[in-house]
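Enquirer: Using only what follows, build the 3D model:
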Amino acid sequence: MELQTETGCATSLEIRGPSTRAVHGGAERHNPYHAVVPPIVQTATYAFRDTADLIAFQEARQWGAAGGRVDYGRYGNPTVAALEARVAALEGAEAAAAFSSGMAAVTAILFASLRSGAHLIVTEDAYRRTRQFVLQFLRRFGVEATVVPIGDFEALEAAIRPNTRLIFTETPTNPYLRVMDLERLAEIARRRRIRTVVDATFATPINLRPLDYGIDLVIHSATKYLSGHNDVMAGVVAGSADLIAGLREMQAMIGGILDPHAAYLVLRGLKTLALRVHRQNENGMRVAEFLSAHPRIRRVWYPGLPSHPDHAVARRLMRGFGGVVTFEVAADREGTSRFIDALHIPYIAPSLGGVESLIEQPALMSYYEMDPEERSAIGITDNLVRLSLGIEDPDDLLADLEQALARLP
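Expert: Take a look at the predicted model:
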């Protein structure tokens, strides 16, 4: 990164701190109109000065040297490019590509990486829509999938076939916050020449950078922590320049592009990412410790607690344990709902990662269409609660939880 001295000369400075990267990483020092903030370039098409300018552009693109210039909005946008550069800097990646949602990013990777006759492996605690796409939709195209328990590397290696092309996992997972040993996963994949993809939405680049451990591609639903304000939908993928270039080709065909105003909102959110995540890490740890000691709570899942099955892995790989706490209330479904309704601070809502705390009862939110037996088979109990902590003061959050739990019999 280059910074300007008082004399106007450029000087090279290595940016190491996550908050500095979140504000300045990948940024152009001089923006149009002398703006400090990259402007929103709200255009669907791009003009040429004359025919000679057009021909020069076409010749450069033919040889892969168009200098980032595009002719149509589906192929790129300066505001979106600024976001992609910032995320690449945060992840320590060569490049990144932004999409209209996290699922658009997931499906683009799968479409770009797999063809009929291919096989992939996905871990069982992956996001339910990802599992549905892998197990139901891709099957229509002749792609087979095997689901393995996260952390069971014997099952993972046993599932690998000659036609296995991809291993897809999340870390931490939803809702039980399982943490994959990325070093071990990357070693197996390299040895078997299989591509690895990690959805690290819950971790953020502040708490974990999967590429540092040998993972090929990392995904974020930027709707969550990266934007941080529950007001925009976006997704982003980071990795090597070659892999991201292939994703851009797929994106140009399927059209899951991010609009420039949404990119601007995510860029604005990224500037406070490290500050927000540090507070959410603090809130997560405080709440997890409080709940684990409370007599009206049966069990707590949080990677920062020694009781979590992946605590040792989380301590080794992660710089913080995140702002999501999952727990079981000592009550039935109706009692758990009464506890949630008695809370004053969290909103009852899906999603996570924003400045506002959000709470949900998965049996009634994400898995309502399943009957109790189906939910139980995948580990979703009626008294399960997922609490995504915002940046509120921790003492206020604890007091709110205490008064709501005190109402239980």
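
Enquirer: Every contact and neighbour count from this point should use C-alpha atoms.
Expert: Will do.

Enquirer: Setting the sequence-adjacent residues aside, check what's closest to Gln42.
Expert: Spatially, and ignoring its direct neighbours in sequence, Gln42 is nearest to Pro260 (6.2 Å; CA to CA, 6 or more residues apart in numbering).

Enquirer: give the contact list for that neighbour.
Expert: When the contact criterion is CA atoms under 8 Å, 6 or more residues apart in numbering, the partners of Pro260 are Ile40, Val41, Gln42, Asn77, Thr79, Val80.

Enquirer: Now for the first one, how many residues are close by?
Expert: Neighbour count for Ile40, taken as other CA atoms under 10 Å: 17.

Enquirer: Please generate a structure for the following sequence too, so the two can be compared:
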Amino acid sequence: MQEDLELDFETLAVHSGLERSQFGEHAHALYLTSSFVAENAAQAAARFCGQEPGYIYSRFTNPTVTAFQDRLAAMEGAEAAVATASGMSAILALCMGHLKAGDHIVASQSLFGATIMLCNNYLAKFGISTSYANAADPESWRQALRPETRLFFLETPSNPLTEIADIAAIADIAHAHGALLAVDNCFCTPALQQPLKWGADLVVHSATKFLDGQGRVLGGAVVGSKAMVEPVYLFLRTAGPTLSAFNAWVLVKGLETLRLRVEAQSATALRLAQWLESHPQVARVYHPGLPSHPQHALAQRQQSAGGAIVSFEVKGGREAAWRVIDSTRVLSITANLGDVRTTITHPASTTHGRISPEARQAAGITEGLIRLSVGLESCQDIQDDLQRGLG
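Expert: I've put the predicted structure just below:
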């Protein structure tokens, strides 16, 4: 594909990143090889030291992985991307590439449980400390700053309460201090939101979720400018939390239908959120598309749709929440999300079960909270499945 063409998102999703081999394949090729052969010793030396482009070893160079990276970068409006084995390894690689002992992170309170565990239990062991701010209040980020703060990290929308952070406002605070802003764009994907356009320096993905969209493989990515991505790539080259060629091949195909899937899922999610909000057994519903959402106006400005995640609190605490979950026959009881099949989980005992009760309370994760990741089923069938337990 010619580099000078200005193509729309949908066209980039099916054409970008495609470099055909000598065989002229129509779809992306799958390169299942551990290493690549040089023509001579001089070429091998030139490739290893970066003087000549070319593939060396699939831990850090593979054509199928490159295709996924290039396509995702194009869809995010970025210069570069580096792919990793999972979403969590993407966050780890970002931190290892850009931080050192003595540095400080400001992160949002409403983070995925494993991200909190990574910061508190592992980065802390190597002298990287973390403080937590209110994602929806830019001033709390300013107050959390320290002289050694080097990174702001947030999810927007957050997991599982779909809090919306003002990316531009928080980016301004970070940059005024000389810190970077990284945004986990897992819930929206570039189909609904492009954080780099709002001032973020780096974007993180769990490609396992919506980018694949069918629950098939694990993957992650860090996206940004070439200068921002390069330290992450160098860590991956050395440490090796690498995306496999097969998983990259699956993810490349997932990106082709991303916008179609996410927009359809978002529309169904909004309809379900509206129905749940009027249900007598539901205490509260969280979805950015609802006017009752605290950051509804910001979501309308920053995102093109509300997304496919709906969280809601049922009356009666854990017992009532588990009854709703156990009564379903169509929905999948799993903590994964972003699938064409609707998934349902109880965050307090699954995704956020390993963090302290105090941390869960601070993040607003109650015992009655249920999280839905809405798929492509009939809205009425999903509604009927929930009604079995809510009734």
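
Enquirer: And the strands in structure 2, which stretches?
Expert: According to DSSP state E, structure 2 carries its strands in the segments 80-84, 104-108, 129-133, 149-155, 180-184, 202-206, 220-224, 282-286, 309-314, 332-333, 343-345, 369-373.

Enquirer: what's the last one aligned against in structure 1?
Expert: Matched against structure 1 by TM-score structural alignment, strand 369-373 of structure 2 falls on residues 384-388.

Enquirer: do the same with the fifth one
Expert: When strand 180-184 of structure 2 is aligned against structure 1 using TM-score structural alignment, it corresponds to residues 195-199.

Enquirer: mind listing which of the contacts of Pro260 of structure 1 are in helices?
Expert: With helices defined by DSSP state H, the entries of the contacts of Pro260 of structure 1 inside them are Thr79, Val80.

Enquirer: and stretch 150-168 of structure 2, which stretch of structure 1?
Expert: Taking TM-score structural alignment, stretch 150-168 of structure 2 hits residues 165-183 over in structure 1.

Enquirer: same question but for stretch 224-237 of structure 2, I mixed them up
Expert: For stretch 224-237 of structure 2, the aligned range in structure 1 is residues 239-252, judged by TM-score structural alignment.

Enquirer: So for the matching stretch, what gets flagged as buried?
Expert: Buried residues in stretch 239-252 of structure 1, counted by 16 or more other CA atoms under 10 Å: Gly239, Ser240, Leu243, Ile244, Leu247, Arg248, Met250, Gln251.

Enquirer: Now do the contacts for the aligned partner of Val143 of structure 1 in structure 2.
Expert: Counting by TM-score structural alignment, Val143 of structure 1 lines up with Ile128 in structure 2. Residues touching Ile128 of structure 2, when contacts are defined by CA under 8 Å, 6+ apart, comprise Leu99, Lys100, Ala101, Gly102, Asp103, His104, Ile105, Cys119.

Enquirer: let's go with 10 Å and repeat that
Expert: Each residue near Ile128 of structure 2 by CA atoms under 10 Å, 6 or more residues apart in numbering is listed here: 95-96, 99-105, 119-120, 122, 148-150.

Enquirer: hmm, which two among the residues you listed are most spread apart?
Expert: Tyr122 and Glu148 (18.5 Å; CA to CA).

Enquirer: is it true that Pro210 of structure 1 touches Leu317?
Expert: Yes: counting by CA atoms under 10 Å, a contact exists between Pro210 of structure 1 and Leu317, whose distance comes to 9.0 Å.

Enquirer: So which of those two has more stuff around it?
Expert: Pro210 (28 against 19).

Enquirer: and that one, what is it in contact with?
Expert: Counting by CA under 10 Å, 6+ apart, Pro210 of structure 1 makes contact with 91-92, 171, 182-183, 186, 197-200, 203-204, 216-219, 239, 317-318.
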